[in-house]
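Asker: Whatever this is, show me its structure:
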Amino acid sequence: MPSSMSGGSVGLSSGAASCGVTAAAPGTAGTFTVVPTITPSPAPSPARRRAARRTAAAALVCAALTAPLAVAAPAHADDVKPTKSKAPAPPAAMSAVGGDLLAKPGTQVRLKDGAPKLPKGLSARSWIVSDPESGDVLAAHNAHWPLPPASTLKMLFADTLLPKFPKTEQHKVEPEDLEGMGEGSSLVGIKEHQTYSVHDLWLGVFLRSGNDAVHTLASMNHGVEQTVRDMQAHADELNAHDTHVVTPDGYDAKGQVSSAYDLSLFARSGLQNADFREYCSTAYAQFPGEAKKGKKRPAFGIQNTNRLLTGAFGMKPYKGIAGVKNGNTTNAGSTFTGVAQRGDKVLLVTVMNPAKKDLNEVYKETAALFDWGFAARDEVEPVGRLVGPKSEEGDAGKHSAGKPHGKSAAHLAATESDGSRSGAWAALGIAGGALIVLGGVAFAVHRRWPLPELVRRRGR
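Answerer: This next block holds a predicted model:
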């Protein structure tokens, strides 16, 4: 059948009569004209009767062919848009760690009268806005959906390994240290048989999202397999039960998932470490180049891939931004977790895989959620909370309130939505390009989570 039906016709061979098929005009769906050329005769001869039967049969064939068209009845074939594959749907029941509302698919928010509405045009599969001090979750969208995390998983890697090596320790990189990196990995530019300080390696992890730096540090930690085990154990200790670790760097791997909720837990935990705060808030730094005999070792500049921090690729630096980590892979799309301060308010925002494929979409949606969160902080009722680690709260995934959402998450679990404990954490802010100590925090928080010291951004 012709691709366009406007004015088209269907012809039958072998001497059959033609069918005139006229497409319906717009607004007259289902109107087609079938005109069989049958001429009756008062005294047909046998030959004429046979011809008449052939003509009638052709008319029936025409009617049969045009019947499906009458059902569809488009004005033109060009008006029919190709069917697009549907985006994956979130699990019907997810983990209830942090509150029962967080186990539900879709957007969860409890606005008070007069509260600002959530930003329009959010396209991410999952996102969450939380207060890292109190643990309050201000709003969330599929917060516990296990999704590929990309390099935001490096927050868990850093929170797991940072305490193990002093930043002044030196390590000579051997070829086996760099084995096993995924094709097309992001790199900072580590060279074999060159020596780097642990401080240099962490700058490579945070600023350039360098998988070569990750694998070097993993080698120092008795290898990738041991590091993956350590990361999974730490995720479990943090009650991050949506997370299943397969690679230390977040490179796409079968079964590797995390969630916006869990990534927020990793950021919140990591920000308690002064070195973590320094690295994730560093916009620019110098990195050692390749040493050559008889010459001074050169260095080259590296820039943080967090565009809300640097303002790269047409993004404006977000006022008050202090880190933490971005990522992008084929399976994960774009992912980002950020922390920012405005006045005495500190917020964490995690965004995973926007459907809009604008170059800066994950940053735009993060910035919009930050703006909303700062405006709405005192105008919403929390929909859940960020839980503390097992050492403080026990196993928050011990009691299940939702059905398993798939084999990809290692320890899917749920919890009672008990908001009796605040899980208050220390926060960090930025003023004039520097991280500053927050005031006005309860004494109990001072005892539980030491406040960060003054840490200046490197290279600013």
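
Asker: From here on, just use CA atoms for contacts and neighbour counts.
Answerer: Noted.

Asker: My assumption is that residue 391 lies in a helix; please confirm.
Answerer: Yes: assessed by DSSP: H, G, I helix; E, B strand; the rest coil, residue 391 belongs to a helix.

Asker: give the contact list for it.
Answerer: With contact taken as Cα atoms under 8 Å, 6 or more residues apart in numbering, residue 391 is in contact with residue 237.

Asker: and the gap between it and residue 134?
Answerer: Per Cα to Cα, to the nearest Å, residue 391 is found 18 Å from residue 134.

Asker: next one: residue 393
Answerer: 15 Å.

Asker: These two: which has the busier surroundings?
Answerer: Neighbour count, other Cα atoms under 10 Å: between residue 393 and residue 134, residue 134 has more, with 19 against 13.

Asker: Give the closest residue to residue 261 in space, chain neighbours not counted.
Answerer: The shortest distance from residue 261 to any non-neighbouring residue, by Cα to Cα, 6 or more residues apart in numbering, is to residue 143 (5.3 Å).

Asker: Just the strands from the stretch 301-450 of the chain, written as ranges.
Answerer: 321-329, 333-342, 345-354, 380-381, 384-385, 429-431, 434-436 (DSSP state E, counting those that start in this stretch).

Asker: Residue 130 is nearest to which of the ones you listed?
Answerer: Distance to residue 130, taken as Cα to Cα, is lowest for strand 345-354 among the strands of the stretch 301-450 of the chain, at 5.2 Å.

Asker: Next, the residues that contact stretch 206-217 from outside, please.
Answerer: In contact with stretch 206-217 (Cα under 8 Å, 6+ apart) are residues 151, 173, 177-179, 181, 185-190, 198, 201-202, 204-205, 224, 248-249, 279-280, 282-284, 302-306, 325.

Asker: cool, stretch 192-205 as well?
Answerer: By Cα under 8 Å, 6+ apart, the list of residues contacting stretch 192-205 reads 154, 165-175, 188, 210-211, 213-214, 216-217, 279, 285, 287-288, 290-291.

Asker: Counting neighbours, show which residues of that stretch come out buried.
Answerer: 195, 196, 197, 198, 199, 200, 201, 202, 203, 204, 205 (16 or more other Cα atoms under 10 Å).

Asker: Mind putting the residues you listed into CSV with secondary structure and distance to residue 230?
Answerer: Formatted as CSV, the buried residues of stretch 192-205 follow (DSSP: H, G, I helix; E, B strand; the rest coil; distance: Cα to Cα, whole Å):
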residue, secondary structure, distance to residue 230
195, strand, 25
196, strand, 23
197, strand, 22
198, helix, 19
199, helix, 21
200, helix, 22
201, helix, 19
202, helix, 18
203, helix, 21
204, helix, 21
205, helix, 18
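
Asker: how about this one, so we can line them up?
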Amino acid sequence: MLKAAKKFSSPLLAYLLCGHAVAATPPEVPPPDIDAPAWVLMDHDSGQVLAERNADKLLPPASLTKLMTAYVLFGKLKAGNLKLDDRIDISQQAWNAKGARLFLRPGSSVRAEDLLKGLIVLSANDAAIALAERVAGSEKNFVAEMNTVARGLGLSHTVFMNATGHDEKAHSATALDLARLAAALIREFPEYYHWFSLKEFSDGRITQYNHNALLWRDLTVDGVKTGQSRSAGFCLIASARRDGMRLIAVVLGARDENARVEAGQRLLDHGFRHFETRLLYAADIPAVRTRVWMGNQSTIPLGAGRNLYLTLPRGWHEKLHARVTVRESLNAPVQQGQAVGTIALDLDRQPLAEYPLVALKQVGEGNLFQRTIDKIQLWLQ
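Answerer: Predicted coordinates:
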């Protein structure tokens, strides 16, 4: 238990999914009426679930699978293992793909960027298989990597059996896992995410159109993906940004195209109407500076160490207060990122949660003169 030797009050507040001892809760906002067996609405920045039904229920995801396909491929691009100008040979297996396609010819070669856009905009199965074979040697190897990456992202329920999303036994995901995957993709690959907002794609022979009708209906929507199959029904992941707040809505198993569009729109409108997300502590902005003893510097900046966001029903941010507590007698050396205290939140005068307060810079051990002066000052206190 940290000693509350030094306390600083501030109207700034923080929220972390790893927070502790939640005691107070904001008022419950009734969820919207959504015509689908499973759905979730999540804030992108805070990760908070704002409304849900059967969010952890395993269901076939259809072509929403391709979010993970794209996520893995974007990672290959970032690592330099795939380049947008690479020419990729089209195999017989890719040509044999059923469902949405670019109608690639076996034996031909296509630029990786064109295949990625076809995968994202048109949900092209032949493009997905060709890219998977290029980076992993086979679709099977690529699927194994998809599942490894899913575990690394904390998607504990989802299991992939193919890279396209076609119905297959055990190929399943949850709405919450898919929302978290979409958030990771948007956060980690902003340079490629804008492809999900493209309304059409042409390979020079034919022009095909994005199935995400919300791109036409709501100008704040900038992605992400649709899916449909016999087992999965009509599925959708949609993300929109309004006034600096980004939401992600996932709908699984809707009965038809209109139902999934209405569900996605209703979820997004509900979230923006009833909730507000604020950045409370920026990763590199000190919440407080405090004395450090025996160091080559006399003070050290302390903060959250990462961007901390909080989503609450509108009007409730004004009911929040933060208390920053620093460990008594902080002595060097202090490592950057080292926990040295806590940030405690109160909501409407009731404890809400507690989070680590960390050193934003490193302070090394001082020289003999600095240490001697500090020892004298400590002795005189």
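
Asker: Compare the strands of the stretch 301-450 of the first structure and give me the one nearest residue 242 of the first structure.
Answerer: Here strand 345-354 is closest among the strands of the stretch 301-450 of the first structure (Cα to Cα), at 14.0 Å.

Asker: Next, the angle strand 321-329 makes with that closest one.
Answerer: 10 degrees (axes from the mean of the first three to the mean of the last three Cα atoms, to 10 degrees).

Asker: Output the strands of the stretch 301-450 of the first structure as a markdown table; include the columns mean neighbour count.
Answerer: Listed next are the strands of the stretch 301-450 of the first structure as a markdown table, based on neighbours: other Cα atoms under 10 Å:
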| stretch | mean neighbour count |
| --- | --- |
| strand 321-329 | 26 |
| strand 333-342 | 25 |
| strand 345-354 | 27 |
| strand 380-381 | 18 |
| strand 384-385 | 26 |
| strand 429-431 | 21 |
| strand 434-436 | 20 |
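
Asker: before we move on, back to that, now, the contacts of stretch 206-217 of the first structure that are in helices?
Answerer: Under the assignment DSSP state H, the contacts of stretch 206-217 of the first structure contribute 198, 201, 202, 204, 205, 224, 279, 280 to helices.

Asker: between the residues you listed, which is nearest residue 64 of the first structure?
Answerer: Among these, and counting by Cα to Cα, the member closest to residue 64 of the first structure is residue 224, at 65.6 Å.

Asker: Who are the contact partners of the closest one?
Answerer: 215, 218, 247, 248.

Asker: Trace the first one over to the second structure, please.
Answerer: Taking TM-score structural alignment, the alignment pairs residue 215 of the first structure with residue 129 from the second structure.

Asker: Okay, and that match sits in which element?
Answerer: Element membership for residue 129 of the second structure, per DSSP states H and E: helix 125-136.

Asker: what range in the second structure matches the biggest helix by length in the first structure?
Answerer: In terms of residue count, the longest helix belonging to the first structure (DSSP H) is helix 46-72. Counting by TM-score structural alignment, helix 46-72 of the first structure falls onto no part of the second structure.

Asker: just checking, what packs against that helix?
Answerer: If contacts are counted by 3 or more Cα pairs under 8 Å, 6 or more residues apart in numbering; DSSP states H and E, helix 46-72 of the first structure sits against no helix or strand.

Asker: Would you mind measuring from the counterpart of residue 239 of the first structure in the second structure to residue 249 of the second structure?
Answerer: Aligning on TM-score structural alignment places residue 239 of the first structure opposite residue 154 in the second structure. Applying Cα to Cα, the value for residue 154 of the second structure to residue 249 of the second structure is 19 Å.

Asker: Quick one: residues contacting the residue in the second structure that residue 249 of the first structure lines up against.
Answerer: By TM-score structural alignment, residue 249 of the first structure lines up with residue 164 in the second structure. For residue 164 of the second structure, the contact set (Cα under 8 Å, 6+ apart) comprises 62, 63, 65, 66, 69, 125, 128, 129.

Asker: The first structure: which residue goes with the second one?
Answerer: Residue 63 of the second structure maps onto residue 151 of the first structure when the alignment is built from TM-score structural alignment.

Asker: if we can go back for a sec, following the longest helix of the first structure in sequence, what is the next regular element?
Answerer: strand 107-111.

Asker: which other helices and strands contact that following strand?
Answerer: Against strand 107-111 of the first structure (3+ Cα pairs under 8 Å, 6+ apart) you get strand 136-141, strand 380-381.

Asker: out of those, deepest packed?
Answerer: Neighbour counts (mean count of other Cα atoms under 10 Å) averaged over each of these peak at strand 136-141, with a mean of 26.

Asker: what's the average distance of it to the second structure?
Answerer: Aligned to the second structure and superposed, strand 136-141 of the first structure gives a mean residue distance of 1.3 Å (mean Cα distance after the TM-score superposition for the first structure).

Asker: Show which residues not belonging to whichever helix or strand comes after that strand make contact with it.
Answerer: Heading C-terminal from strand 136-141 of the first structure, the first helix or strand you meet, by DSSP H and E, is helix 154-161. With Cα under 8 Å, 6+ apart as the test, helix 154-161 of the first structure has contacts from 205, 221, 230-231, 234-235, 248-250, 263, 266-267, 269-270, 276, 324-325.

Asker: again, only using 7 Å
Answerer: 230, 231, 234, 248, 249, 250, 266, 267, 270, 325 (Cα atoms under 7 Å, 6 or more residues apart in numbering).

Asker: So which of the residues you listed are in strands?
Answerer: residue 325 (DSSP state E).

Asker: a markdown table for the contacts of helix 154-161 of the first structure, including distance to residue 447 of the first structure?
Answerer: Below are the contacts of helix 154-161 of the first structure laid out as a markdown table (distance: Cα to Cα, whole Å):
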| residue | distance to residue 447 of the first structure |
| --- | --- |
| 230 | 28 |
| 231 | 27 |
| 234 | 23 |
| 248 | 32 |
| 249 | 33 |
| 250 | 34 |
| 266 | 21 |
| 267 | 20 |
| 270 | 18 |
| 325 | 28 |
